[in-house]
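> Output the structure for:
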Amino acid sequence: MKVLHVITGLGIGGAEQQLRLLARQMPVDTHVITLTEPGPVAAGLRADGIPVTHLGMKGNRDVSVLPRLVRHIRRGRYDVVHTHLYRACLYGRLAARIAGVRALVATEHSLGSDQIEGRPLSGGTRALYLAGERLGRCTVAVSPSVARRLEDWGVREPRIRVVPNGIEAGRFAYSAEARRAARERLGVEQDAFVVGGVGRLAAGKRFDSLIRAVAAVDGARLVLVGEGAERARLLRTAQQCGADARVILTGACEDPPSPHAPAGSSLPALLSAMDVFVSNSPDEAFGLAVVEALAAGLPVLYAACPAIADLPAGAVPAARRISGAHDELSRLLRGLSTAPPGRRAPADAVLRYDIAHSAQQLMSVYEDVLTQPVTPSR
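Model (predicted):
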């Protein structure tokens, strides 16, 4: 089977790194096209032996990319075209149909309750989304919560398949050696109480509230892993709180890391360096960072996480849901700082999100779209 993935960009992000993890697992001939930004994940894919083509798209309305994409699909003679992220889904589905490919799959990675890929939802966004959806055979939702949102938008239930995001669970196991190396690299004392967070530095993640909460806990340190437009504002917030010396922004972290990454710089190592993990975002499509933190044995405070919400009640005792309010968060962190709970083995429910299982489910989707009749979009 020959599969082409079309994605908007290959900078470091959840959807981009999820694509790389799946490509490493899938027993198919995989090729990738990125419309924009052939960043670190493109380099990682190439290091894995997966061809990546960059089309150099200049913006949302750069329609010159469409005929180039059509030509590439025709030359490749792909069995399945699989699109990821809003822009790539629109252009990729249309190009594949023009090129004569009917086995079209799209993954919806980032549909929240009131935003998509961090941008507010609108009637126009929804109309374009549904117009593109009609061109495909199947939309993959990364959680049952996202599947329900797709149905609410107007996507018919038979055209939706749930394939949860996955992680290479074994790589995230806690390591005392990695903890020492990561703390040395970050300049953090080995006995310090360290709060952690992972994600795009965007307003919707509410990292500013987390900074204020950590600033209210004597001696606590905060390690934020990620990059984004809010970086300068978050640093100003830390300075205003008098905690700039206790807040560390590591920048983006490629995962899996390159073979030459320094010791203590990988995401599993950075999670090993933390004592508690906080996800303060009120709107998530899955909550991949929470699952990674739980796989590392960390106690987790989270405001929203469909990956946990879709499990039976009490399945993940290490995770506690919070409102995200500053006073509540600082109080909880203050209590944890006086008696850190230490590491625990990940719950079996967390280990179900192994990437190998997700890859098997996605293979079933591919086989179905190649053999089953089309399900009408209306």
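> When you work out contacts or count neighbours from here on, use the C-alpha atoms and nothing else.
OK.
> show me where the stretch 151-300 of the chain has strands.
160-162, 194-198, 221-225, 247-251, 276-279, 300-302 (DSSP state E, counting those that start in this stretch).
> Tell me which of those lies nearest to residue 53.
Nearest to residue 53 among the strands of the stretch 151-300 of the chain is strand 247-251; the distance by CA to CA comes to 25.8 Å.
> Tell me which of the strands of the stretch 151-300 of the chain sits nearest to residue 356.
Using CA to CA, those put strand 160-162 closest to residue 356, at 15.0 Å.
> Residue 301: neighbouring residues, count only.
For residue 301, the neighbour count with other CA atoms under 10 Å is 22.
> Proceed likewise with the subsequent sequence, for comparison:
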Amino acid sequence: MAPAPADTRSAPRAERERGRGDAHVPAAGPLRILVCPHELVTGGSQLIAIDLAARLRERGHVVAVYAPRGPLEERLRERGLTWHPAPRFRGDSLHPAAVARFLRELRAFEPDIVHTYESGPALVAGVAAAALPLRHIESVLSMWVPPHVPDGVPLLVGTVAIARQVAQRSGPVLLMEPPVDTVADAPGDRVAARERLGVDAGAFVVSVVGRLSREHGKARGVIEAIGELDRLGDPAPGARPVLLVAGAGDEEGAVREAAGRARIDVRMLGDVPDPRDVYDAADVAFGMGASALRALAHARPVIVQGEGGFWRLVEPASAAGFLQHGFFGAGAAGQGLGALVAALAADPDRRRDLGGYGRMLVAERFSAARAVDRLEDLYMSEAAVPAARRPREALRALVRYGRLRAALAAPAAQRAWRRTRGRDV
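You can find the predicted model right below:
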């Protein structure tokens, strides 16, 4: 199929009859798809949204991305995607202006499918569906599904365990494990990557790519890693340790403070829209979720970071658990990061074997080409039925959102209320 027109607002709609807000069924042919990631800062969910959107555009669909400003704007341009600026989405606050702006976007672009990523855009789209007919698909690739995510539309989640947790929703729940472009994310030249990053060829490099945020203890884990690697010192004889940290977020300042106190060389790279050199430069990588998968695709041994001091090596003995629950964990279990890095530094053959194993695992299980086939089938299936207004679902989502706000504002009172009602937020 030929690429979609670049000006998606004025693209012709061959063989379609459409009025503003019609609950029509589109004729066979390319779909108009509005993709709504929650932000354009480097992170697994955002990169997945952009990659899948670009692949759908390459198949001839008319695709636009509606998202707040951020460093990934350049990546949108590189992938040939049209970007429509959005106000900031927040999962813990809902602004009437954001809903009004979204309704204007819907009336201007008139999508056949709206695909939101994470809870902020999902809630805005759910509320908008009270006013306009909408075919809405949600992806929540975080480690939990917030209660205010609208429950009457298809939901894509990233792990088997999460799919089971939300199986009682009124809408369908589908498993879409985080896809990885194993062509773009493939083992590269370590020496060349280090040269581009200004890292000595003989250093022992540990890399992490991800959001430096409070969510899931991401920034806290990086701070913990800095401390453990600092105490470890030189992990291999004659190899100066270097920690590469690529990412930004609401706790970036705290990570920078920890880096400034460290004796080891910690390189704070900021937000890196294309972090492939950061993965390729590594002897060992750590991270969670989609970032861990991308590191595995680069054939690097990976230590999965979780909450509460969780660190675990990806190896055949741990793979089944990660495939079930996601590349994440909670609570200290087994060795800490420093001990795992020290063992890997002392055994280059094991590093090579684990790198090869991780690459094979990702190629066989997390192919982006297979994911886009499934997603396109889902879009076509949803587009075959009329769009609908969903005022009751919007109201339910707002009520649950209100409870969440109450829980955030007064957690003790909310816990007491939940005990009297015998139900969750």
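> Can you calculate the TM-score here?
Overlay of the two chains. TM-score (TM-score structural alignment, normalised by the length of the first structure): 0.76; 331 aligned residues with a CA RMSD of 3.4 Å.
> Columns distance to residue 236 of the first structure on top of the strands of the stretch 151-300 of the first structure, output as JSON lines?
Shown next, in JSON lines, are these (distance: least, CA to CA, whole Å):
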{"stretch": "strand 160-162", "distance to residue 236 of the first structure": "41"}
{"stretch": "strand 194-198", "distance to residue 236 of the first structure": "18"}
{"stretch": "strand 221-225", "distance to residue 236 of the first structure": "15"}
{"stretch": "strand 247-251", "distance to residue 236 of the first structure": "11"}
{"stretch": "strand 276-279", "distance to residue 236 of the first structure": "20"}
{"stretch": "strand 300-302", "distance to residue 236 of the first structure": "24"}
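> Out of those strands, flag the one nearest residue 186 of the first structure.
strand 247-251 (7.7 Å).
> mind checking which helix or strand the residue nearest the centre of the second structure is in?
Of all residues in the second structure, the one closest to the mean position by CA atoms, centre = their mean is residue 45, 1.7 Å from it. In the assignment (DSSP states H and E), residue 45 of the second structure maps to helix 44-58.
> what helices or strands is that helix leaning on?
Applying 3 or more CA pairs under 8 Å, 6 or more residues apart in numbering; DSSP states H and E, one finds that helix 44-58 of the second structure makes contact with strand 32-36, strand 62-67, strand 113-117, helix 289-297, helix 368-383.
> okay if I get those as TSV plus mean neighbour count and distance to residue 150 of the second structure?
Conversion of these to TSV gives the following (neighbours: other CA atoms under 10 Å; distance: least, CA to CA, whole Å):
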stretch	mean neighbour count	distance to residue 150 of the second structure
strand 32-36	25	15
strand 62-67	26	19
strand 113-117	24	11
helix 289-297	28	23
helix 368-383	16	16
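> all helices of the stretch 201-350 of the second structure, in order?
218-232, 252-261, 276-280, 289-297, 316-325, 337-345, 348-365 (DSSP state H, counting those that start in this stretch).
> Tell me the buried residues in the second one?
It refers to helix 252-261 of the second structure. 252, 254-256, 258-259 (16 or more other CA atoms under 10 Å).
> okay but residue 251 of the second structure is in contact with residue 210, surely?
No. Assessed by CA atoms under 8 Å, residue 251 of the second structure is found out of contact with residue 210, at 11.9 Å.
> on that earlier part again, report the distance from the helix holding residue 45 of the second structure to the chain centre.
Centroid separation for helix 44-58 of the second structure versus its chain: 11 Å, with CA atoms, centre = their mean, to the nearest Å.
> Lovely, talk soon.
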